[in-house]
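J.: below are the sequence and a predicted model; questions follow.
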Amino acid sequence: MIIFPKIQYILYMLPLNFPPSLLKLYNTVVESYIWSGKRPTFSRSKLYAAKKNGGLSLFKIEWYQYAFSLSQLTKINNLQEQLPSWVKIEEVVVPTSLEAFLTQRGRPVPFKDLVLTFVQETWMGAHQLIKSSPYLTPKSSIWYNKKILIGKKPVIWEKWAKAGINLLCDLLSENGLMSFDEIKQKFNLRQEEKWDLLYTCYILVKKMYNCGKGLLPS
């Protein structure tokens, strides 16, 4: 237990995925210490179960690893929270905003960045755990979104991304989709890009109709 707080400190500072071999070694050493090298007398799951459920409430490092990462990722989605210090560093290499990158699939991770890889896997995994789609929320990315397809493929329009249009909420207001004039004024788009916007809005309207009003900001 002396080692665990030190590992916690690292996990809290950076959302990094510990090598599976290291986690397995840690768990093996802890369990070996508990059983004094003897054969376990009950299921391994009971070690980590809550005491009220008959367990020993042992620390499970994987749970803390994901809990710390999710805690930091939720701050990225909450404008009122102070962003973790590592966000500015990662946004130097991320193609769009880090917030948008969380829900982009099929886009190569820049430089095989370990932090970006893990935070994306963590965000997707958390939605899968609660059976919620990460692709159809106001904070979902428009680009490389497997639910927004043109020609059966996800898209990326660099001009829009550079102008600051990256999330679905960038095209939404309290009343639904913004008009082209509102978006043009907000992001300084050119008039000839109106047809690109109309086609994108057509796809979004279909998704909103199929999913109810879940895309509308609350």
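T.: Looks like it came in fine.
J.: going by C-alpha atoms from here, please, whenever you check contacts or count neighbours.
T.: Noted.
J.: from Y33, how far out is I150?
T.: Separation of I150 from Y33 (CA to CA, to the nearest Å): 56 Å.
J.: before we go on, here's another structure to hold up against the first:
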Amino acid sequence: MRSVASRRSFMSAAGIAAIASLSIAAEPAKASRPSCNPRLTRLIALYDRADAQCERFDREVEMPARDACRAAIDALPSEPPPPHVESRTTFENAFGETARLSTSVPGLVASAPRWLSDPAFAGPELEDWRQAHREILEANEKREALIAAQTEKRRAIEAEKRSRFRIEAIAARSADLARRRDNLADAVLATPAANLTDLAVKLEFIERLVSPGQVTEHEFTFISADIRRLAGEA
């Protein structure tokens, strides 16, 4: 019901509104027009009450709880990641320099398994080079495990804060309220218009629900059915 309409559905709804407006204008004076269907009036009143309840719950309960929870989480101390590690073994690089590998080079760590499994890099003259890569792979695996443990610990702490502020329960209640409001909106649209007064009331209701650029096939279907019914086509 809240999805953005295609140009076709918007134009169709706009055309329906224009036709209905012309028809209503052609009716007798307002004092002699038929009154609105009491069921339609009651459903709109129930919708307005449900909509106000949603806004009040959002303003007074959900947003304050979420803000307080976020502030509590932001206030938690940040645990720095474990330091990078260098290989114990050194080797002579292509420039004749003594080199040492480090986990701080992501590309090196990622390519190490491929180099170690490549027969072209086997041989006693490259054993120090190969050993340095083995050490850096082992060191990186241990470092990644520590980071994963830190992440899991942080998630557990954040989950405890969300539980403390009842975020999931509040979100579920908010969803229930919104679902009830939306069901009432659909009930208003689904109530057959018995006359043009009912149709005008439903059009005003739609204008309160969505802006012209957001009218969808959902609203169009109900209003189209009303107009056809009033025109004797259904």
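T.: Yep, that arrived. Nothing here was measured: the structure is a model prediction, and the numbers come from that model.
J.: give me the TM-score for these two chains.
T.: The TM-score (TM-score structural alignment, normalised by the length of structure 1) is 0.24; 81 aligned residues with a CA RMSD of 4.9 Å.
J.: count of residues packed around D226 of structure 2?
T.: Applying other CA atoms under 10 Å, we find 25 other residues in the vicinity of D226 of structure 2.
J.: assumed it was part of a strand.
T.: No. Looking at D226 of structure 2 with DSSP: H, G, I helix; E, B strand; the rest coil, it is helix, so not inside a strand.
J.: surely it touches T197?
T.: No. If you go by CA atoms under 8 Å, D226 of structure 2 and T197 don't touch, sitting 11.5 Å apart.
J.: okay, buried residues for stretch 221-231 of structure 2 please.
T.: 222-227, 230 (16 or more other CA atoms under 10 Å).
J.: burial measure for N140 of structure 2, as a count.
T.: 20.
J.: which element follows the helix or strand where it lies toward the C-terminus?
T.: Following DSSP states H and E, one finds N140 of structure 2 within helix 127-164. The helix or strand immediately downstream of helix 127-164 of structure 2 is helix 167-190, counting by DSSP H and E.
J.: taking helix 127-164 as reference, get the angle to that next one.
T.: On the basis of axes from the mean of the first three to the mean of the last three CA atoms, to 10 degrees, helix 167-190 of structure 2 is oriented at 60 degrees to helix 127-164.
J.: re earlier: which strands or helices does the helix holding N140 of structure 2 pack on?
T.: helix 63-74, strand 91-92, helix 106-117 (3 or more CA pairs under 8 Å, 6 or more residues apart in numbering; DSSP states H and E).
J.: just those: most buried one?
T.: Highest mean neighbour count among those (mean count of other CA atoms under 10 Å): strand 91-92, with a mean of 16.
J.: which other helices and strands contact the helix or strand that that one is followed by?
T.: As assigned by DSSP H and E, the chain's next helix or strand after strand 91-92 of structure 2 is strand 98-99. Judged by 3+ CA pairs under 8 Å, 6+ apart, strand 98-99 of structure 2 is in contact with strand 91-92.
J.: can you tell me which of the buried residues of stretch 221-231 of structure 2 is nearest A149 of structure 2?
T.: Closest to A149 of structure 2 out of the buried residues of stretch 221-231 of structure 2 is F222 (54.9 Å), distances taken as CA to CA.
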